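Peer 1: Pasted the sequence and its predicted model underneath.
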Amino acid sequence: MNQKVSLSVVSFLFLFSTGVQADITDRLIRKANRYFEALPQTMPGSENDTPARIELGKQLYFDTRLSINDTQSCASCHPLGDGRGGMDNLPTSPGARGELGDRNTPTVLNAGWQSSQFWDGRAEDLADQARQPILNPIEMGMPDEESVVKKLGAIPEYIEAFTKAYPDDAPPLSYANLAEAIAAFERTLRSESRFDDFIRGDKTALSTREQSGLNSFIRHNCIRCHDGPMLGGTLIEKLGVYKDFHNTEDKGRHRVTGDEADEMMFKVASLRNVAITGPWFHDGSGKTLEDVIRTMGSIQLDIELKEDEVADIAAFLATLTGKEFKNSQSEN
């Protein structure tokens, strides 16, 4: 009899605790939906994309002939496949001649949902961004747009591909169409995560620890900058609100505008796939995700996060890793 009573008590406590946790999870899902959105199905501008344009853009994305010495492609700094998160995991990237750039390479995955491109926001969309590295002397090193068009125009397969992709344009092969085709391909690089399942109501998508990290993320107001479907990528904000960032040589958007008010203003990074796209920060100086979380808490929010909070937030951020990557599995 006593054993039966004990078992009944254990069963009751288990069911009670399970019910309490389910209620907590329900409330967290509702709270999260105030600040975040599941990843949309299509990126802005994709309504004009065609299979021919996407295929052309893919071919161009991987073609090293877009560089001055046929050694560098878009994929050199933004590799895809083999578990790569759309960037090369280097602090800064080498260009066609081996020279290093001075800013960390952002991921190209999901990039089309951002309000601007580059750390300083100087490109308004994916096509505008695609135009620039090809002509950058450190990156791909081509001297001008005309040289790029002439080089591609000597390749019969590109004459055919541009004509198929842009049949109504005269001429079909232009630098503008090249950039738009690359953008069309990049608009297919959608990377959905377990967090999207959670936002849509799947209570089992995140572990208890990951949910705790999400709750801390919201409670400490990380959502002031990192919100929406991309958890960032829509604002240009000062890096170092309460304390200076440890590297103030790069003044961010000030490089573009020359305006003193733009010193240390950088685009807020999207946190999609952040766990696999280190090293972090615009200069690649963030060595671990935990260090980055501590730094951002200190200089942006004026708080010193506890170590368990740092670990929980890092666990939550890992749930933003695309399902196509192995380390996106739930932590139990």
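Peer 2: Yes, it's here. Residues are numbered from 1 along each chain as shown.

Peer 1: can we go C-alpha only for contacts and neighbour counts from here?
Peer 2: Will do.

Peer 1: ok, residue 133 - contacts?
Peer 2: 139-141 (Cα atoms under 8 Å, 6 or more residues apart in numbering).

Peer 1: Got a ChimeraX select line for the buried ones in these?
Peer 2: The ChimeraX selection below is limited to those of the contacts of residue 133 classed as buried (16 or more other Cα atoms under 10 Å):
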select :139,140,141
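
Peer 1: which ones among the contacts of residue 133 are found in strands?
Peer 2: Among those, the subset assigned to strands under DSSP state E is empty.

Peer 1: ok, for residue 73, nearest residue in space, not its chain neighbours?
Peer 2: residue 64 (4.3 Å; Cα to Cα, 6 or more residues apart in numbering).

Peer 1: Also residue 143?
Peer 2: Leaving aside its sequence neighbours, residue 143 sits nearest to residue 135 (Cα to Cα, 6+ apart; 6.0 Å).

Peer 1: which ones are touching the one you found?
Peer 2: Here residue 135 is in contact with 141-145 (criterion: Cα under 8 Å, 6+ apart).

Peer 1: how close does it get to residue 183?
Peer 2: Computed as Cα to Cα, to the nearest Å, the residue 135 to residue 183 distance reads 16 Å.

Peer 1: try this one side by side with the last:
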Amino acid sequence: MAVATSASADDGYGDYRDRFEPLPYLPPIPASNSLTEEKVELGNMLFFEPRISSSGVISCATCHNPALGWTDRIPRATGHDGQIGERNTPTVLNSGFLESQFWDGREPDLEGQALGPIEADVEMAMDLDQALERLRDFPLYHEKFAEAYPDQDDPITADNLAHALASFQRTLNTPNSPFDRYLHGDLDALSEQEKRGMVAFVDNGCAACHSGPAFTDSNFHRIQVPGSTDVGRYEVTGEESDKYRFRTPTLRNVGVTYPYMNNGATETLEEAVAIMGTEMLGREFEEEKINDITAFLHTLTGEMPDFEVPALP
């Protein structure tokens, strides 16, 4: 198969291709949390560590399962003592590209997000000080925290726990999807149907909110999906105008991170496309257009991150 590598090569869709950005290999790295191999290795261990949960059996990876698109593929997350949360578990893939975290944007970055699930009663239900004490029981964690934070006398702290988890999550990116290859010049990386879907995605207004390399504007938009009474960002701000507003989810890897919407009640991507057309765009998409857009969205599934399930102490 011939591969077009020239930026000037054209398949008739250049005007549309130019409206998108390929996904970089790494997201922005904050000055307050430099990305080091030692932090990433420690964060990898902590991500899979169930002993920082009250029950000792729930880890970050329980809901963000690498085998399931780094989510759980159930409508709403199941946490401590079998409790069911209010919202669908977002994938952590490419989460470093987001400008806020959680469906309601209550944390600005991964560092702020990291400790919330540990302490949440419905998730890991663990007192943070007790979680740190559990880590201090293991000489290996003393060693790994010291390697990650060599200038500190007592590095097993909540801030360092959050920074290590955030560092690991910033490496969980999925570049080189078929669509990225297409944007980089491989014009045969997409089929004609997928290219039609790209056109429909732009022409019908989907790209207004699902923009940028992560296919999200990181803003909040009002939507009441079937079966949900969740008031969304209103819980954070108390502003009436924020009722039922949720952060625009990334569409990267959306083909493998089902079910959809904030309550996880939408089982298929086709159904999600139809709902978004009706609720957000005021359009009733015909079946052919739904199929074309869905085919395009599947091209956003990239290469899964290279990591190792750690051997825990």
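Peer 2: Here it is on my side, so go on. Every value quoted in this text rests on a predicted model; they were computed, and no experiment measured them.

Peer 1: OK, contacts around the residue nearest to residue 73 of structure 1?
Peer 2: 70-74.

Peer 1: Let's see that with 10 Å instead.
Peer 2: Residues near residue 64 of structure 1 by Cα atoms under 10 Å, 6 or more residues apart in numbering: 70-76, 96, 140.

Peer 1: In CSV: these, plus secondary structure and distance to residue 215 of structure 1.
Peer 2: Output for the contacts of residue 64 of structure 1, formatted as CSV (DSSP: H, G, I helix; E, B strand; the rest coil; distance: Cα to Cα, whole Å):
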residue, secondary structure, distance to residue 215 of structure 1
70, coil, 48
71, coil, 46
72, coil, 43
73, coil, 41
74, helix, 37
75, helix, 36
76, helix, 37
96, coil, 44
140, coil, 43
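
Peer 1: Could you see which of the residues you listed carry over to structure 2?
Peer 2: Of the contacts of residue 64 of structure 1, the ones still in contact in structure 2 (both residues aligned by TM-score structural alignment, their matches' Cα atoms under 10 Å) are 70-76, 140.

Peer 1: Taking those, tell me the two that lie furthest apart.
Peer 2: 70 and 75 (12.9 Å; Cα to Cα).

Peer 1: ok, back up a step: could you identify the most distant pair in the contacts of residue 135 of structure 1?
Peer 2: It's 141 and 145 that sit farthest apart of the contacts of residue 135 of structure 1, by Cα to Cα, at 11.1 Å.

Peer 1: Now do the shared contacts for these two.
Peer 2: With Cα under 10 Å, 6+ apart, residue 141 of structure 1 and residue 145 have common neighbours 134-135.

Peer 1: Give the aligned equivalent of residue 57 of structure 1 in structure 2.
Peer 2: When structure 2 is aligned by TM-score structural alignment, residue 57 of structure 1 is paired with residue 43.

Peer 1: cool, and residue 297 of structure 1?
Peer 2: In structure 2, residue 297 of structure 1 lands on residue 277 (TM-score structural alignment).

Peer 1: does that match really touch residue 223, like I thought?
Peer 2: No. Judged on Cα atoms under 10 Å, residue 277 of structure 2 makes no contact with residue 223 at a distance of 11.5 Å.

Peer 1: Report the buried members of the kept ones among the contacts of residue 64 of structure 1.
Peer 2: If we count by 16+ other Cα under 10 Å, these have these buried: 71-76, 140.

Peer 1: Among these, find me the one that's closest to residue 15 of structure 1.
Peer 2: residue 75 (51.4 Å).

Peer 1: which residues does that closest one contact?
Peer 2: Here residue 75 of structure 1 is in contact with 58, 60-64, 86-88, 108 (criterion: Cα under 10 Å, 6+ apart).

Peer 1: can you tell me which of those are in helices?
Peer 2: In helices, judged by DSSP state H, the following of the contacts of residue 75 of structure 1 are found: 58, 60-61.

Peer 1: between these, which is closest to residue 12 of structure 1?
Peer 2: residue 58 (57.5 Å).

Peer 1: Identify the residues contacting the residue nearest to the closest one when sequence neighbours are not counted.
Peer 2: Excluding its sequence neighbours, the residue lying closest to residue 58 of structure 1 (Cα to Cα, 6+ apart) is residue 185, at 5.5 Å. When contacts are counted by Cα under 10 Å, 6+ apart, residue 185 of structure 1 touches 46, 49-51, 53-61, 126.

Peer 1: Alignment lookup: residue 185 of structure 1 to structure 2.
Peer 2: In structure 2, the residue paired with residue 185 of structure 1 according to TM-score structural alignment is residue 168.

Peer 1: and the counterpart of residue 155 of structure 1 in structure 2, how far is that from residue 51 of structure 2?
Peer 2: In structure 2, the residue matched to residue 155 of structure 1 (TM-score structural alignment) is residue 138. In this view, residue 138 of structure 2 and residue 51 of structure 2 are 11 Å apart by Cα to Cα.

Peer 1: Settle it for me: which of those two has more neighbours?
Peer 2: residue 51 (19 against 12; other Cα atoms under 10 Å).

Peer 1: My read is that the more buried one contacts residue 58, right?
Peer 2: Yes. Here residue 51 of structure 2 reaches residue 58: they are 7.5 Å apart, a contact under Cα under 10 Å.

Peer 1: Would you mind listing the residues touching both of the two?
Peer 2: residue 124.

Peer 1: thinking again about what came up before, secondary structure element holding the match of residue 185 of structure 1?
Peer 2: Taking DSSP states H and E as the definition, residue 168 of structure 2 sits inside helix 158-169.
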